[in-house]
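**Student:** predicted model and sequence below, questions to follow.
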Amino acid sequence: MYSLAHTVSSTIEIRKSRFIGNVEPILDRATALERVAQLRAEHPDAAHVCWALLAGGHSAAVDDGEPSGTAGRPMLEVLRHQELEGVLATVVRYFGGTKLGAGGLVRAYTDAIAQALLQAERIPVVRQRLLRCQLPFAQESMARRLLQQLDGELLDVQHSDTVQLEVQLTAPAAEDFLQQLKTASRGELCWTDMDADQPRQGPISPAPDH
């Protein structure tokens, strides 16, 4: 999966209608809605501000008054075909007085986004994992050092009968983090994957002795 390094735009004109395509990195739906509202304010005379979003496993396709399925959905399919994630696609349309028909609209909105993406710099998406780990007090210092070495982030610490750490790392680093803690704690590590659809939970068995 890929996201975009920065915002890019492109303008095409079809039968005197102007289509301003825009693609940009967006993390969530709330931010996308703010951006769409900003575009509406910047283009008060536009006939439509259509948009599509792929972010955080959620999608949206909005036709904004165009015939159903002729704007938002085609734009969304372009994002999916390009294997994009965390990206908002918008098209501002200024109506030129000539109707394009359903097929013409699909082509226009598809082309507006495709043309913008030709200029875009794609960057790989590195999935993050949010973990909650419960481990003995004796392993806390080691866990903190390991987290720092792996460029992870310590989000929360709680102390009771054990130490509970809430951490965030890239997916590959998270596997390394868990395996090293598993070995150090010899089976006394419990963990929950907080961002999984179904949280996975320990304890993790210690590595076998050889």
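**Tutor:** Good, I have the coordinates.
**Student:** C-alpha from now on. contacts and neighbour counts both.
**Tutor:** Will do.
**Student:** the closest residue to residue 114 other than its chain neighbours: what's it in contact with?
**Tutor:** Spatial nearest neighbour of residue 114, excluding adjacent residues (CA to CA, 6 or more residues apart in numbering): residue 78 at 7.0 Å. With contacts defined as CA atoms under 8 Å, 6 or more residues apart in numbering, residue 78 is in contact with 110, 113-114.
**Student:** quick check: of the residues you listed, which has the highest neighbour count?
**Tutor:** Sorting the contacts of residue 78 by how many neighbours each has (other CA atoms under 10 Å) puts residue 113 first, at 28 neighbours.
**Student:** who's in contact with it?
**Tutor:** 10, 21-23, 75, 78, 89-91.
**Student:** could you check which helix or strand contains it?
**Tutor:** Using DSSP states H and E, residue 113 maps to helix 101-117.
**Student:** ok, structure two:
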Amino acid sequence: MKSIKEITEHTLVIKKSEFICTLIPLNDENKINETIGFYKEKYKDATHNCIAYLVGTKERANDDGEPSGTAGLPMLNVLKKQELSNIIAIVTRYFGGIKLGAGGLTRAYSQAVAEALKEANIVEKHLIDVYDVSLDYSFTKKFEHLLKVNAIDCINKEYSDQVTYRLYIDDLSFFDTIQELTSNRYTKEFIKKEYVPVK
């Protein structure tokens, strides 16, 4: 699946109206409202904050007070045409005093998203397992060498009684290798599945 690598912003001015498009990559359906809420608060002085998103199984278009069908849906169509997912598009409009009409609005909102996408870094993402692996301090040097050799990404490290590594694990046979290294003195815990860019 295709998405964008990082948050991207692009501003378009049409007949004195300012259209600020913010594109946000998002993998978690539960964070949709929180993410949108943050930008609505950030641009609360704007005339409109129109929204389109495709996140997981959810999709939505919202015109936020613009004439029905002139903002959210055209924005959503641009995302779909590019075959993107796990993405939110928010177009913030500051009204410049000149009305654009329904056709003009549709073009403006579509263009705002399309131009922001030209600047965005579009990446192919795949679903990968995230695991926590805990082991004794005496194994850390060899284990970290193992991660490097197998090109396994470590997202986080925590030090307590043992060292816990949070890892992206693509191939579960890697656990056999850890078992061998530690003589089976390690623990693993599945955390979640996450979309990450394909290397």
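**Tutor:** Right, received. Where do you want to start? Keep in mind the model is a prediction, meaning the values are calculated, not measured.
**Student:** care to give me the TM-score?
**Tutor:** TM-score for the superposed pair, counting by TM-score structural alignment, normalised by the length of the second structure: 0.65. Supporting figures: 146 aligned residues with a CA RMSD of 2.9 Å.
**Student:** quick check, central residue of the second structure?
**Tutor:** residue 25 (2.1 Å; CA atoms, centre = their mean).
**Student:** and the residue nearest to that residue when sequence neighbours are not counted, how close does it get to residue 129 of the second structure?
**Tutor:** In space, and not counting its chain neighbours, residue 25 of the second structure is closest to residue 87: 4.6 Å by CA to CA, 6+ apart. Residue 87 of the second structure sits 20 Å away from residue 129 of the second structure, going by CA to CA, to the nearest Å.
**Student:** my guess is the residue nearest to the centre of the second structure contacts residue 5. True?
**Tutor:** Yes. At 6.8 Å, residue 25 of the second structure counts as touching residue 5 under the criterion of CA atoms under 8 Å.
**Student:** report the buried residues of the lengthiest strand in the second structure.
**Tutor:** Secondary structure of the second structure per DSSP state E: the longest strand is strand 122-135. Residues 122-123, 125, 128-135 are the ones in strand 122-135 of the second structure that count as buried (16 or more other CA atoms under 10 Å).
**Student:** likewise stretch 179-189 of the second structure?
**Tutor:** residue 186.
**Student:** list of residues touching it?
**Tutor:** With CA under 8 Å, 6+ apart as the criterion, stretch 179-189 of the second structure contacts 131-136, 139, 142-143, 178.
**Student:** end to end, how far does that stretch reach?
**Tutor:** For stretch 179-189 of the second structure, by CA to CA, the gap between its terminal residues amounts to 14 Å.
**Student:** run the chain-centre distance for that stretch.
**Tutor:** Here stretch 179-189 of the second structure shows a centroid-to-chain-centroid distance of 33 Å under the convention CA atoms, centre = their mean, to the nearest Å.
**Student:** list the residues that contact the residue nearest to the centre of the second structure.
**Tutor:** 3-7, 86-88.
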